[in-house]
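*Asks:* give the three-dimensional model of this entry:
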Amino acid sequence: MENRPFIDKGMQWLVLAYVLAFSVLMFLTNHGDFVLWLNDRHTTFGDFFFRYWTHVGDGVLLGIVALYFLLTNLYRFYYMLIAIALQTVFVHIFKQWLFAGEPRPKTFFAEQLDHLNFVDGVNVRGFDSFPSGHTASAFTLAFVLISICKNKTLNVSFFIAAVLVGISRVYILQHFLRDIYIGSVFGVLAALLAWYIMKPYTDRPKLQNGLLKKK
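*Replies:* Okay, here's the model as predicted:
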């Protein structure tokens, strides 16, 4: 695989801007403020778009990309597999152990349900809010692809796609701002650690082939 940094300087600045923006937003607002603000701005298009876009982070796409790598490039397959495993462990520890039962917006705003807009067709859960597994999955996928792809436009698109998954989780009342923020951090961290784990095997010729490209 390419002997280059995990992400280029342009993406590093973009990630830094994202981290700073979300950190400031969480510092200046109370828990749940962003949920209410975004919920007040529901639109017909937003309901349709975010209802379906949120599925980008449900793990199916991760599996499809991993399968593609299995067939074409074993290095990338193992890289993806390790990243998925790490992200799953991070989210599981926090969601099921450290913060088990953490209320989601539906429960947190139980006395204001009549004033909230729910997207039709979305089964809104009440607990295990922190962190957002969908956001973690989306950022894991995005940063695995960003670390592989050399096209800057595509890389920015991958990043924006992952951010929109996080926003979708708040829009459809599944998570709070902090949930998607930490979920995104876990996703990036999982991809970064997997990249370092696999880095010593970069030049292994056999790993550059997949099941369909054996030599």
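
*Asks:* for the rest of this, base every contact and every neighbour count on C-alpha atoms.
*Replies:* Fine.

*Asks:* check the secondary structure at Gln173 for me.
*Replies:* No Gln there; residue 173 is Leu. With DSSP: H, G, I helix; E, B strand; the rest coil as the basis, Leu173 sits in coil.

*Asks:* please name the nearest non-neighbouring residue to it.
*Replies:* With sequence-adjacent residues excluded and distances taken as CA to CA, 6 or more residues apart in numbering, Leu173 is closest to Pro105, at 5.8 Å.

*Asks:* with Phe130 instead?
*Replies:* Asp179 (5.0 Å).

*Asks:* okay, the one you found and Gly166: tell me how far apart.
*Replies:* 9 Å (CA to CA, to the nearest Å).

*Asks:* also this sequence, please, to line up against the first:
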Amino acid sequence: MTLSDLFRRNRAFFITYLLLLLTVGGLMLAYTKEQLIRFVNAHNTPVGDALFPYLTYLGDGSFVIVVGVLLLVVNRRAGWLVLVSFAVSGLISLFLKLVVFPERLRPIRYFEHSNWEYHVIKDLRINEYNSFPSGHTTSAFALFAMLAFLWQRKAWGWLAVGLAAVAGYSRVYLFQHFVEDAFVGSMLGTFTSVGLCLFYQKRYGNLPLLY
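*Replies:* Below is the predicted model:
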């Protein structure tokens, strides 16, 4: 299987994801990271404050592992693909955070000497360092991209992008990351799953499908 074959079979996922990349990428070119996070932070709501602390778990490592382990029971090969994609993308994300970009501050530390009165959810634990890239967003896109590639109903690929995007947006809404952190995390997670699928197809044959 080639990349073009994977794209053709998963049009709904890739077209939706490309639209997301173009939209967010365009905003990043038009505005600074400070302007973008100020915009997101200013549009907080009581509903968002109630939901996003839970929706962010769509990209939490424990959630991805639980999904992978459950899939091992249903389809062993599919479960291993999810777990390996999570592990590889997570290790790359950690390497970037701790080795390549260790100086990247999280928003709450970045703005600590600013006069801006930003909004944070009461009693929510806010991290301060190792902002780039977003690990939660990386894991979410690694998971949902892989599930989209394994789903037999390819038309549902847009839903995979939507769920992963919610996890990415939650990281900015919760004041844990800048938009650029989530943007790069989405690419890291998606490209890891793409690469793993291409490797699997070349070595073992057709991908296991989930019904």
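
*Asks:* TM-score for the pair, please.
*Replies:* Here the TM-score for the pair of chains, by TM-score structural alignment, normalised by the length of the second structure, is 0.89; 203 aligned residues with a CA RMSD of 2.0 Å.

*Asks:* circling back: what touches both of Asp179 and Gly166 of the first structure?
*Replies:* Taking CA atoms under 8 Å, 6 or more residues apart in numbering as the contact rule, the neighbours common to Asp179 of the first structure and Gly166 are Ser132.

*Asks:* so for these two, which residue has more residues nearby?
*Replies:* Each of Asp179 of the first structure and Gly166 has its neighbours counted (other CA atoms under 10 Å); Gly166 has more, 30 against 21.

*Asks:* so which strand or helix has the residue nearest the centre of the second structure?
*Replies:* When CA atoms, centre = their mean is applied to the second structure, the residue found nearest the centroid is Thr137 (2.4 Å). When elements are assigned from DSSP states H and E, Thr137 of the second structure belongs to helix 135-150.

*Asks:* could you do Gly46 of the first structure as well?
*Replies:* Counting by DSSP H and E, Gly46 of the first structure is part of helix 44-53.

*Asks:* okay, that helix sits on what stretch of the second structure?
*Replies:* Using TM-score structural alignment, helix 44-53 of the first structure corresponds to residues 46-55 of the second structure.

*Asks:* who's in contact with whichever residue in the second structure pairs up with the residue nearest to Phe130 of the first structure?
*Replies:* Residue correspondence to the second structure (TM-score structural alignment): Asp179 of the first structure is matched to Asp181. Asp181 of the second structure makes contact with Ser131, Phe132, Pro133, Ser134 under the criterion CA under 8 Å, 6+ apart.

*Asks:* tell me which of these is nearest to Ala12 of the second structure?
*Replies:* Ranked by distance to Ala12 of the second structure (CA to CA), the contacts of Asp181 of the second structure are led by Ser134 at 24.5 Å.

*Asks:* at which residues are the helices of the second structure located?
*Replies:* Taking DSSP state H as the criterion, the second structure contains helices spanning 3-9, 11-30, 33-42, 46-55, 61-74, 76-95, 107-110, 135-150, 157-173, 179-204.
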